[in-house]
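> mind folding the following:
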Amino acid sequence: MNKRTGFILFLVVATELIGFGLIIPVLPQLALKFETSSFMIGLLMASYSIAQFFSAPLLGYFSDKIGRKPVLLLSKFGTVLSYMLLAVSQSYTLFLMARLLDGFTGGNISVVRAYVADVTTEKDRPKGMAIIGISFGFGFIIGPAIGGLIYQNNLDHSLAALIAGGASLLAFIFTLLFLEEPKKHKEIKKKSSLIKGLMSLKNPSIQVVFAVYFIYMVVFSGFETSFAIFTSNLFLFTTKQNSWLFMYAGILALFIQGGITRFTPKNLQRTSYIGIAILAFSFLGLAITFRVWMLLGFIFFLSIGVAIMNTYLPSLLSSYIDKDKQGLVMGLYEGVGSLCRIIGPIMAFTIILEFPRHTYFLYAVLLIFGALLLSVGLKGKKTK
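The predicted structure is shown next:
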């Protein structure tokens, strides 16, 4: 994969996360202005993930059928429209429509993963997949940083939406002008079949990877949405201190993700197993931590585990998928992630207010179970 392609794919994903970081922190406060119920606020927060759960597999399938580039363009254009709608929204209904539109057209991460699979060998694929992780880290740093400046100066949400839309428009233009359809995919897209793609889920190895990803994402999405409550309850952190903590985690993720691209593991299963084991260790540590320096240390290990999982687990999955089914299966993979972003926060908020430490013990147990699934459910997958 050449540098130009890598940069454009980075831009596609990073602008998605910058927009996320700009808008999500203030959605609950914006919804409260409309004097709506707690359920409706929760629906607004979950609307993006609900829409993406249904759309990501379809976008993945269509990327198999008609090409990666057209679907990426459609996805980014939908994101631009959603932010323009959000910028002018003055009612709950318009806010909800904007979030649903972004969710329905926002399944581009699965298409980016399929694109990477098209243009890399199995040996080099983890380096390509790492671009997505680096984009996440960059987006989670820049988005909240810009958002903090906007909201600190009491500026309207419309400015944040316009900045997010402008960033996505830039990614759309770069994709339109400079991204080429993968040559390998041009040769195979006519073979793509929805039924055959779904039948590939009968592969036991793919089922195991999906199960492990489900466990990982339930834990991670619950953690990222409730971590501020954990630190506020146990360390009395303020909102500002929590913001600095999230920035610390984002910077760590960015550098660690960039660092692991230098390594090409011989066994993707074993590497993923190490990643999930590090995560289990990190949550056990967080459950018993009582000093800020310990908290920072375990977040460091947590960032390593997340970087490994975000890079090598999709690479492992890709190695089990036929070339003409990459988009659909990666879309289903992303759909599972969207479902977990609904389940994870609900599970976390159900128990963390009363039992903050017990929540992280539970996460560690779930991850240990995931590690066992990886170790006994798969044959070692070596890079070719």
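> only C-alpha atoms for contact and neighbour calcs from this point on.
Noted.
> count of neighbours near M294?
Neighbouring residues of M294 were enumerated by other C-alpha atoms under 10 Å; the total is 14.
> again, but for L43
L43 is flanked by 14 other residues according to other C-alpha under 10 Å.
> longest helix anywhere in this structure?
Taking DSSP state H as the criterion, the chain has its longest helix at helix 204-235.
> helices or strands up against it?
Helices and strands touching helix 204-235, as assessed by 3 or more C-alpha pairs under 8 Å, 6 or more residues apart in numbering; DSSP states H and E, comprise helix 239-260, helix 292-318, helix 326-351, helix 356-377.
> L317 is in contact with P126, correct?
No - using C-alpha atoms under 8 Å, P126 is not in contact with L317, being 11.2 Å away.
> if we can go back for a sec, I'd like the helices and strands packed on helix 204-235 as TSV, with distance to V12 appended.
Shown next, in TSV, are the helices and strands packed on helix 204-235 (distance: least, C-alpha to C-alpha, whole Å):
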stretch	distance to V12
helix 239-260	16
helix 292-318	17
helix 326-351	16
helix 356-377	30
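> which among those is found nearest to L100?
The minimum distance between L100 and the helices and strands packed on helix 204-235 falls on helix 326-351, with 12.9 Å, by C-alpha to C-alpha.
> which other helices and strands contact the closest one?
Helices and strands touching helix 326-351, as assessed by 3+ C-alpha pairs under 8 Å, 6+ apart, comprise helix 38-66, helix 108-119, helix 194-199, helix 204-235.
> re earlier: in the longest helix of the chain, which residues are buried?
Of the residues in helix 204-235, 205-223, 226-231 count as buried by neighbour count, 16 or more other C-alpha atoms under 10 Å.
> again with stretch 310-330
310-321, 323-330.
> repeat that for stretch 261-276.
261, 264-265, 267-276.
> out of these, name the ones that lie in helices.
Per DSSP H, those map to helices at L268, Q269, R270, T271, S272, Y273, I274, G275, I276.
> before we go on, could you also do this sequence so I can check it against the first one:
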Amino acid sequence: MSSSPNRSSAFVFIFITLTINAMGIGLMMPVLPNLLTELTSLPVGEAARWGGALSVIFALMQFLCGPTLGNLSDRFGRRPVLLISMLTVAADYLLIALSWNLAVLFIARMISGIAGATHSAASAYIADISDKKDRAKNFGLLGAAFGVGFVLGPVIGGLLGEFGSRAPFYAGAALSFLNFVFGYFILPETLKPENRRSFDWKRANPFGALKHVSANKDVQVLLLALLLFDIAHYVYPSVWSYFTTEVFAWTPSDIGLSLAVVGFGYAFVQGYLIRVLDHRIGTGAILMIGLTCNLIAFAALAFIRDGWLAYAFIGFAIMGALATPAFTGLMSNLVADDAQGELQGLIASAAGLSMIISPFVMTQSFSYFTSSSTVYFPGAPFVISAVLIILAAMIALPFLKKQAKATAENSPKSQKTPAE
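Predicted coordinates:
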């Protein structure tokens, strides 16, 4: 492979890969109830319990395997990890389409969680081909891919679901295989031989990776803040459908429209807006804007009772998407080139852990405060999220102040000439 990578083609492949990964959950949503009832012969209400278990096993695999794939990419390079993962995703979609019992479906979702942890290698790839000053805005492209996949997944799943509960997965397998072929021919390796390191199982798990990376206290602080942010942010997939049905009496089409707005908004904010803001105000300021917008959105959604108002504050939630690439960019600049995969794997693990914790906390609090025996307050999950955002900001703020001070001291304007 060429030592001077074709960045445009590489970005396209990474974007498509992460879009397909993001489509995975949405692709399943329209057809999963029918697929589960086919495999279990249970009514939809009872089959839904297995749907929850599938979500947990997927998130658990991402939590456990994110650092493994990240460390493998630090050892063998980004290209082989990304290509093998993409081929595995294609085979996994095919396995779901052909699943003949519930056990096979669970195995397939475990594989999905492992292969889906490709986010760590993809993020490390972006770090490799980006200058430090550009990392935050380029990480925004990853969020934009998520936004696009978040919109396309349910649409494609719903349309193809008309041809049967397994049709969307055959399409997912075909898309993933075509993307593998595309990547095989155009994706260059970006990890230089001198930046590779030996693979160590002690570092290739979330606990070992945390122990090693968090030796850097600044990374430790930002990682904790990111974990709190992720738990708060996953309130949307956890309770949005239930909350909007309960409070605004929205129909499924209303809910779908709101999610489409969010998906397009994320793509715009993380794919374009962050690139405009990064050079003008800096990554630290972008992070605080993102956290502040999330706080406003959560605080408002907890108390509003009119559906049209929700759209006004969805705008703040969309702007809050600035926080994710800002967190990632700041941490990426704090670790060595041979540990980028490990760091991104740890970030993926934090997201996986959040996907386990948040649905439980948010759905249980929603259920508790909407039952007849308690104080009626369906906005309780958003209050919890607002508190978590405040804690995340309080944890990150000292680091941001220290960074801003160091930047000011090292800026040309602060350097006096001998004549002065």
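> TM-score for these two?
The TM-score (TM-score structural alignment, normalised by the length of structure 1) is 0.93; 380 aligned residues with a C-alpha RMSD of 2.1 Å.
> still on that earlier bit, could you dump the helices and strands packed on helix 326-351 of structure 1 to TSV with distance to E334 of structure 1?
Output for those, formatted as TSV (distance: least, C-alpha to C-alpha, whole Å):
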stretch	distance to E334 of structure 1
helix 38-66	6
helix 108-119	6
helix 194-199	15
helix 204-235	10
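> wait, which of these is closest to L162 of structure 1?
Of these, nearest to L162 of structure 1 by C-alpha to C-alpha is helix 38-66, at 18.3 Å.
> which strands or helices does the closest one pack on?
helix 27-32, helix 68-88, helix 92-105, helix 108-119, helix 326-351.
> determine which stretch of these is the most buried.
Compared across the helices and strands packed on helix 38-66 of structure 1, helix 108-119 shows the largest average neighbour count, a mean of 26 (mean count of other C-alpha atoms under 10 Å).
> the next helix or strand after that one versus helix 292-318: what angle between them?
Of the helices and strands lying after helix 108-119 of structure 1 in sequence (DSSP states H and E), the nearest is helix 125-152. Helix 125-152 of structure 1 and helix 292-318 are oriented at 130 degrees to each other (axes from the mean of the first three to the mean of the last three C-alpha atoms, to 10 degrees).
> can you mark which positions in helix 125-152 of structure 1 are buried?
Taking 16+ other C-alpha under 10 Å as the criterion, helix 125-152 of structure 1 shows 125-148, 150 as buried.
> quick one, what contacts the residue nearest to F199 of structure 2 when sequence neighbours are not counted?
Of all residues not flanking F199 of structure 2 in the chain, R75 sits nearest, at 5.7 Å (C-alpha to C-alpha, 6 or more residues apart in numbering). For R75 of structure 2, the contacting residues are R196, R197, S198, F199, by C-alpha atoms under 8 Å, 6 or more residues apart in numbering.
> how far away is the counterpart of R75 of structure 2 in structure 1 from K323 of structure 1?
Superposed on structure 1 with TM-score structural alignment, R75 of structure 2 falls opposite K65. K65 of structure 1 sits at a distance of 12 Å from K323 of structure 1 (criterion: C-alpha to C-alpha, to the nearest Å).
> next: S272 of structure 1.
22 Å.
> for I276 of structure 1, same thing?
Taking C-alpha to C-alpha as the measure, I276 of structure 1 falls 27 Å from K323 of structure 1.
> picking up where we left off before, looking at the buried residues of stretch 261-276 of structure 1, which one is closest to F95 of structure 1?
Closest approach between those and F95 of structure 1, by C-alpha to C-alpha: I276, at 36.7 Å.
> my read: the closest one touches G305, true?
Yes - here I276 of structure 1 lies in contact with G305, judged by C-alpha under 8 Å, at a distance of 6.2 Å.
> how about F172 of structure 1, what's its match in structure 2?
Under the alignment (TM-score structural alignment), F172 of structure 1 pairs with F180 of structure 2.
> how far away is the equivalent of L273 of structure 2 over in structure 1 from M129 of structure 1?
Counting by TM-score structural alignment, L273 of structure 2 corresponds to G259 in structure 1. Applying C-alpha to C-alpha, the value for G259 of structure 1 to M129 of structure 1 is 13 Å.
> and I188 of structure 1, by the same measure?
For I188 of structure 1, the distance to M129 of structure 1 equals 21 Å [C-alpha to C-alpha].
> who's in contact with I255 of structure 2?
Listed by C-alpha under 8 Å, 6+ apart, the contact partners of I255 of structure 2 are S241, T244.
> residue in structure 1 matching it?
Superposed on structure 1 with TM-score structural alignment, I255 of structure 2 falls opposite N242.
> now do Q340 of structure 2
Per TM-score structural alignment, Q340 of structure 2 is aligned with Q326.
> now do L32 of structure 2
Using TM-score structural alignment, the equivalent of L32 of structure 2 in structure 1 is L27.
> tell me who's in contact with the residue nearest the centre of structure 2.
Centroid-nearest residue in structure 2, with C-alpha atoms, centre = their mean: A351, separated by 6.5 Å. Residues in contact with A351 of structure 2 (C-alpha under 8 Å, 6+ apart) are F63, L227, D230.
> residue in structure 1 matching it?
Counting by TM-score structural alignment, the partner of A351 of structure 2 is G337.
> next one: its match from I163 of structure 1, what distance?
26 Å.
> with G377 of structure 1 instead?
To I163 of structure 1, G377 of structure 1 is 45 Å away according to C-alpha to C-alpha.
> okay, the two: which has more neighbours?
Using other C-alpha under 10 Å as the criterion, G377 of structure 1 and I163 rank with I163 on top: 20 against 14.
> quick one: residues contacting the more buried one.
Listed by C-alpha under 8 Å, 6+ apart, the contact partners of I163 of structure 1 are G19.
> quick check: it is in a helix.
Yes - secondary structure assignment (DSSP: H, G, I helix; E, B strand; the rest coil) places I163 of structure 1 inside a helix.
> aligned to it, what sits in structure 2?
For I163 of structure 1, the aligned position in structure 2 is occupied by A171, per TM-score structural alignment.
> quick one: that match from V335 of structure 2, how far?
Plainly put, A171 of structure 2 is 39 Å away from V335 of structure 2 if you go by C-alpha to C-alpha.
> can you check G143 of structure 2 too?
For G143 of structure 2, the distance to V335 of structure 2 - C-alpha to C-alpha - is 21 Å.
> now the helices and strands packed on helix 38-66 of structure 1 as a markdown table including distance to L198 of structure 1?
A markdown table is the format used below for those (distance: least, C-alpha to C-alpha, whole Å):
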| stretch | distance to L198 of structure 1 |
| --- | --- |
| helix 27-32 | 36 |
| helix 68-88 | 19 |
| helix 92-105 | 20 |
| helix 108-119 | 16 |
| helix 326-351 | 8 |
